[in-house]
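Colleague: Okay, predicted coordinates and the sequence, questions at the end:
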Amino acid sequence: MSLSRPAHCVPRQQECVDALVSAGWSRQATQIAVSQSQTQLTYAELEQHVARLCGRLRALGAGRGRRVGICLERTPHLPVAVLATLRAGAAYVPLDPNYPSDRLAYMAEQSDLCVLLTESALVTVLPAHDGCTRLVLDDPAEQPALAAVTPVPADAGLAQADDAAYLIFTSGSTGRPKGVSVPHRAVANFLRSMAQEPGMAASDTLVAVTTLSFDIAVLELLLPLYSGARLEIAPTRVAADGTALRSLLESTRATVMQATPTTWRLLLEAGWRGSPQFRVLVGGEPLPADLATALALRSEGVWNLYGPTETTVWSTLWKVQRDSTTIRIGRPIRNTQVHVLDAQGLPCPFGVPGEICIGGDGLSDGYPFDAAQTAERFIADPFATEPGSRLYRTGDLGRWMSDGQLEHLGRRDHQVKLRGYRIEPGEIEHCLRDLPDVADALVTVQTVSSGEPALVAYIVARGADTPSPTALRAALRQKLPAYLIPQHIVPLTALPRLPNGKVDRGSLPVPEHAAMRVCTPSFTDPREQRLVALCRELIGQDTITGEDNFFDAGGHSLLALRLLTRLEAETGVRLNLLRLANSSLRAIAEELPDGITPDTPETPARSGFRQKLGRWLGLPGGAP
């Protein structure tokens, strides 16, 4: 007997996403559908924009079996572009404007785009692609053509339930991103399930913070519009800044937000207090118990969500219990089956770990550009009664607990989740080995002295001279997005090996004990000395100097906010996050007030600030 946990099942409905999402818009025509700052679209205006853009896309050749690239900033154009593409019968392909141009060009070429939706500020991000028409949405010259098209109504029926709704690229172990094709029926099932639990109502306001290239944006952009709620789109700079995001949540009176644990910590560190009506949706990486407790104290409820891209965003969910010391990933969403299988493909008993395998209506169509990988990961479902049913082998380990809930236990392979991103270390290793100065490389996640998990690259130099971390990161940025750039780069004479030839990961040194350079710089400016000391503490690198850039030295957005918060507590000055990203620490130090000492005393004001910060984080005793 299978120990799978099927969610409640309903007859499969052959629905297309746009028709499902827009079905109720006419009943709430005057209500705000999408907003950002002073820009607002009612549901009637949203329908007009979608219908006209769909007509223009159809005139340019978009339709069933075709793909439309979307390379836009986070504005109200974004949901319009997604829904117009789906209404046209085509699949949308997210192209993040912050990705390196080579990566975007590869994704566009693989996808064989017929149209690229973009805006004037991003026209140069992607090179021209044969057979692909650029549609620049904010170009005045395009407006007459948009005005002249025949609007396409929501019930045009230009797509079928089994057609692809989107093609999304994830990190790939071969050195190139791999595409996953997700059909309309899977997205429709997902939206119907999420609307029921965790739930979404017309009275809700959801703040969307996730880039379109991360599949959890499907929930943020489509679920509010399906439910008749209000979608508030946070600009990229706001989504990355805890203080600005807190202000947006409070000013919009938001009632729900979905984000990774990293973003929720940013909010807590910025002093967000939540409200009894607020729902917290967390996913993308493991939810720490302390964070779950802190969020539960500030909200109506915290939902821990789990699911790989290949099974359409989220496949299981669990409402956090305030007195729980163990975090679960819960039970399957509707029309979804979850099995925990052993090496022979048999169900594991309660409490026994095995591989999590997922079946049901949420399954994607696999990897359209890699038939072998699709056959390996999508296997025949031995428990299904329907012929042709499949299971997706997630590579995640889990076990069923006695309370009927699923617990996540990590990975079978070396794939990792860090700050919400799915990372194949093999992709980074491949790019490092392609560099002329690197003979071998291995990438893993280590917990550094700051207590934070960090992406660490171990390299073996090709010649006598070891390349600098700055040079290596600069080279990697030409090929990889920011979330794949290692925070620490450690040189080794050779990778440690076991007798069988495999890398001995247990013998890899922690970064702080294998610095790429040894220096004990003298400081003439106490402000620079204090700033460098804080950066060394937060990043866990004792080789940082005033010449370094915070992010080049291994920092990331969460650590950056912690740095700015500490500096504000000590000096009363709040520095700009973008300035930190684009300047050396020495230049940043010059903006600090005179009189700061290398070891600032714990003044009553600073002590009170730290106590408040600790309470916001839900830590015993207050101080972090």
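Modeller: On my side now, so go ahead.

Colleague: From here on, just use CA atoms for contacts and neighbour counts.
Modeller: Noted.

Colleague: can you give me the strands in the stretch 351-500 of the chain?
Modeller: With DSSP state E, counting those that start in this stretch as the criterion, the stretch 351-500 of the chain has strands at 354-360, 378-380, 390-400, 406-411, 416-418, 421-423, 438-447, 453-461, 488-491.

Colleague: Dump the ones you listed to a markdown table, plus mean neighbour count and distance to residue 249.
Modeller: Output for the strands of the stretch 351-500 of the chain, formatted as a markdown table (neighbours: other C-alpha atoms under 10 Å; distance: least, C-alpha to C-alpha, whole Å):
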| stretch | mean neighbour count | distance to residue 249 |
| --- | --- | --- |
| strand 354-360 | 26 | 35 |
| strand 378-380 | 18 | 40 |
| strand 390-400 | 22 | 34 |
| strand 406-411 | 19 | 30 |
| strand 416-418 | 18 | 25 |
| strand 421-423 | 19 | 23 |
| strand 438-447 | 19 | 31 |
| strand 453-461 | 22 | 28 |
| strand 488-491 | 25 | 34 |
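
Colleague: Looking at these, spot the one closest to residue 569.
Modeller: Shortest distance between residue 569 and the strands of the stretch 351-500 of the chain, using C-alpha to C-alpha, is found for strand 453-461: 25.0 Å.

Colleague: outside of the helix or strand that contains residue 147, which residues touch it?
Modeller: Here residue 147, judged by DSSP states H and E, is contained in helix 143-148. Contact partners of helix 143-148, identified using C-alpha atoms under 8 Å, 6 or more residues apart in numbering, comprise 52-53, 55-56.

Colleague: Next secondary structure after that helix?
Modeller: Remark: after helix 143-148, the chain's next helix or strand is strand 164-170, criterion DSSP H and E.

Colleague: My guess is residue 203 contacts residue 231. True?
Modeller: No: if you go by C-alpha atoms under 8 Å, residue 203 and residue 231 don't touch, sitting 11.1 Å apart.

Colleague: Alongside the first one, take a look at this:
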Amino acid sequence: MRVNPHRRKYPIDVEGHFEGTAHGVPAKTEGSSRGFLDGKERKYAMTRNPKNPLADFDIPRGVCMHDLVAAQAARTPDATALVFKERSITYGELDRLAEAVARRLLETGVCAESIVAISAERSVEQIVAILGVLKAGGAYAPLDPSYPDDRLTAILRDARPALLLAQKRLASRLTGFDGPVVFLESVDWTERSPAAARRGAARADNLAYVIFTSGSTGTPKGVLIEHRALVNHGIAMARCFELGSEDRVLQFASLSFDVAGEEIYPTWLSGGCVVLWPIATGVAPIRSFVEFVEAERITVLNLPAPYWHQWTDELNRVGIPSSVRLVITGSDKVSAEKFSVWRKHARPGVRFCAAYGPTEATITTTVFEPEPAFVSGADCLPIGKPIANAEAYVLDSDLRRVAEGDIGELYIGGVGLARGYLHRPDLTAERFIRNPFSADAAARLYRTGDRARWRPDGNLEFLGRVDDQLKIRGFRIEVGEIENVLRRHPAARDVVVTGRDTGSGEKTLVAYVLVTNDRRPTAEELRRFLKARLPEYMVPSAFVLLKSFPLTPGGKVDRRQLPPPQLERDEPGKEYVAPRTELERRLVEIWEAMLGVRPI
């Protein structure tokens, strides 16, 4: 096992922030402006070894996330906590509004372990709602209004929420739910009763939220995250990112994607300001995004890798706003070539972190922060080392640790592991196994399905999915290898290779290539490029040129939305000869069905 080799206990008593206070919430401190990290903590964080972004700490006993946010509100009630367009609210207002939501939920019977589905568009009320659910003791399950009705129905059917908390204008799309509904518009935002919500206070081992991720079958599955895991993540990332009251952190991700929690909670634990991205659906042009960041004086950005890649492609035109001091990117492979471009444009002192983590391990598991002298020998950046109280193992098929440099499957352990999957004990037992390296009988590991290896410098390198291996006409193929080679073509900005069913039970390789209008290679040009570098069986049968990849709300490439290829002959120099006999016609039909290409 490799866990941060320089680990040591963080030199501060985390629980000291909450000693002698009911529910961990300290008395209001007039004039206080410090965040969850005080000066001594900040100094330690800023002088730590950059190879070890996080050190282990003792998690506050019995404290839930809403307790920590309430503690911050008590310390800095007049500081700005949340901004959306022209509206902003202070920490004091955030706490009061969330109490109002909690009070309304408690009246309907919400308590610990109650799942509350939330359907709301981007707004102050949407963010207040999730905190209100936590204060009532419940767990929130976000419903993204941009999702198709069928997916929303499937999530509601699986979640079986105790209650739906929604904006009235969205209710008509949620007709499949026949339980109680509370409209945000009906909440009495003016009444003050701060003690009311505490009757529903959850414990650290109760659920905080349920995030639905796509399953391999296409059916969403709910991941159950407890308060203990969320608190650990929030404190760990606040330290790693060195967040403070001066920070303005962009809330970019959809609430239905777990990284939204990384944008919100560590910021609030540090006394910073969360600034909501105003675009509800779709991806804005890079220039509009940069102009917004500059106008809002954003200091910290947490972006999906595909969008950050687009930004690096346009750095010559749009640059990096002077307010930005930290950029985190993840959710997908982070291109080493793009990072080289970024580093040339970024001014000294702008930090860059590549983050990795499945939803099942509470947002982020590992972080990589390149040193100034870092030079990548691979196509993608490493994914780094485990965060505080996390463990990473690279194991073979017999659950034995592999040697440094050898490839295995990545397993994750530690405090951040999810409870499991909602209503899926079979899948939970399959993916969450007992930790054979721990003396604690309750310790578990999560099987990520990701291939990885340890580098000599102690960082993990991500090598793709175990199931990225395809079998095409009897050959076992790693699509990542094809992608990496094709990315070297001067016209290819990015590449995704998939296996598509031809309709005859066989699969064929299809390459989706991101290009610009001024440089559009032909499929034959790309095919020749690959034939010079790869075996024939690894050359895709079809190439689809795109201006942009379809993205999920979480920012990953949405492979299910990639357009089907027009599988046609692409050899303009050769004359097509039609079959001349019945035997030739039958043979052509067989080969067209096998290859998924017509005519041949």
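Modeller: That came through, no problem. What you see is a predicted model, and the numbers here were worked out from it, not measured in a lab.

Colleague: follow-up on the earlier one: neighbour-wise, which of the contacts of helix 143-148 of structure 1 leads?
Modeller: Counting neighbours by other C-alpha atoms under 10 Å, residue 53 comes out on top of the contacts of helix 143-148 of structure 1 with 27 neighbours.

Colleague: Spell out the secondary structure type for the aligned residue in structure 2 for it.
Modeller: Superposed on structure 2 with TM-score structural alignment, residue 53 of structure 1 falls opposite residue 101. The three-state label given to residue 101 of structure 2 by DSSP: H, G, I helix; E, B strand; the rest coil is helix.

Colleague: Show me which of residue 203 and residue 231 of structure 1 is the more surrounded one.
Modeller: Between residue 203 of structure 1 and residue 231, residue 231 has the larger neighbour count (other C-alpha under 10 Å), namely 27 against 11.

Colleague: so what corresponds to that one in structure 2?
Modeller: In structure 2, residue 231 of structure 1 lands on residue 274 (TM-score structural alignment).

Colleague: What of residue 534 of structure 1?
Modeller: By TM-score structural alignment, residue 534 of structure 1 lines up with residue 517.

Colleague: do residue 76 of structure 1 as well
Modeller: In structure 2, residue 76 of structure 1 lands on residue 124 (TM-score structural alignment).

Colleague: What's the local residue count around that match?
Modeller: 19.

Colleague: nearest spatial neighbour of it, skipping sequence neighbours?
Modeller: residue 84 (6.4 Å; C-alpha to C-alpha, 6 or more residues apart in numbering).

Colleague: Counting neighbours, what do you get for that neighbour?
Modeller: 16.

Colleague: Quick check: nearest residue in space to the counterpart of residue 17 of structure 1 in structure 2, chain neighbours excluded?
Modeller: The alignment partner of residue 17 of structure 1 in structure 2, by TM-score structural alignment, is residue 65. Nearest residue to residue 65 of structure 2 in three dimensions, chain neighbours excluded: residue 231, at 5.5 Å (C-alpha to C-alpha, 6+ apart).

Colleague: ok but that neighbour is inside a strand, no?
Modeller: No: going by three-state DSSP, the assignment for residue 231 of structure 2 is helix, not a strand.

Colleague: Next, the contact list for it, please.
Modeller: By C-alpha under 8 Å, 6+ apart, the contact list for residue 231 of structure 2 reads 59, 63-65.

Colleague: now residue 351 of structure 2
Modeller: By C-alpha under 8 Å, 6+ apart, the contact list for residue 351 of structure 2 reads 325-327, 369.

Colleague: What residue in structure 1 is paired with residue 387 of structure 2?
Modeller: In structure 1, residue 387 of structure 2 lines up with residue 333, judged by TM-score structural alignment.

Colleague: That match touches residue 313, doesn't it?
Modeller: No: between residue 333 of structure 1 and residue 313 no contact is recorded; they are 11.0 Å apart, counting by C-alpha under 8 Å.

Colleague: shared neighbours of these two, which are they?
Modeller: Counting by C-alpha under 8 Å, 6+ apart, the common neighbours of residue 333 of structure 1 and residue 313 are residue 190.

Colleague: who's more crowded, those two?
Modeller: For residue 333 of structure 1 versus residue 313, neighbours defined as other C-alpha under 10 Å are more numerous around residue 333 (28 against 24).

Colleague: What distance do you get for that one to residue 311 of structure 1?
Modeller: As defined by C-alpha to C-alpha, to the nearest Å, residue 333 of structure 1 lies at a distance of 11 Å from residue 311 of structure 1.

Colleague: Also residue 26 of structure 1?
Modeller: Using C-alpha to C-alpha, residue 26 of structure 1 is found at 31 Å from residue 311 of structure 1.
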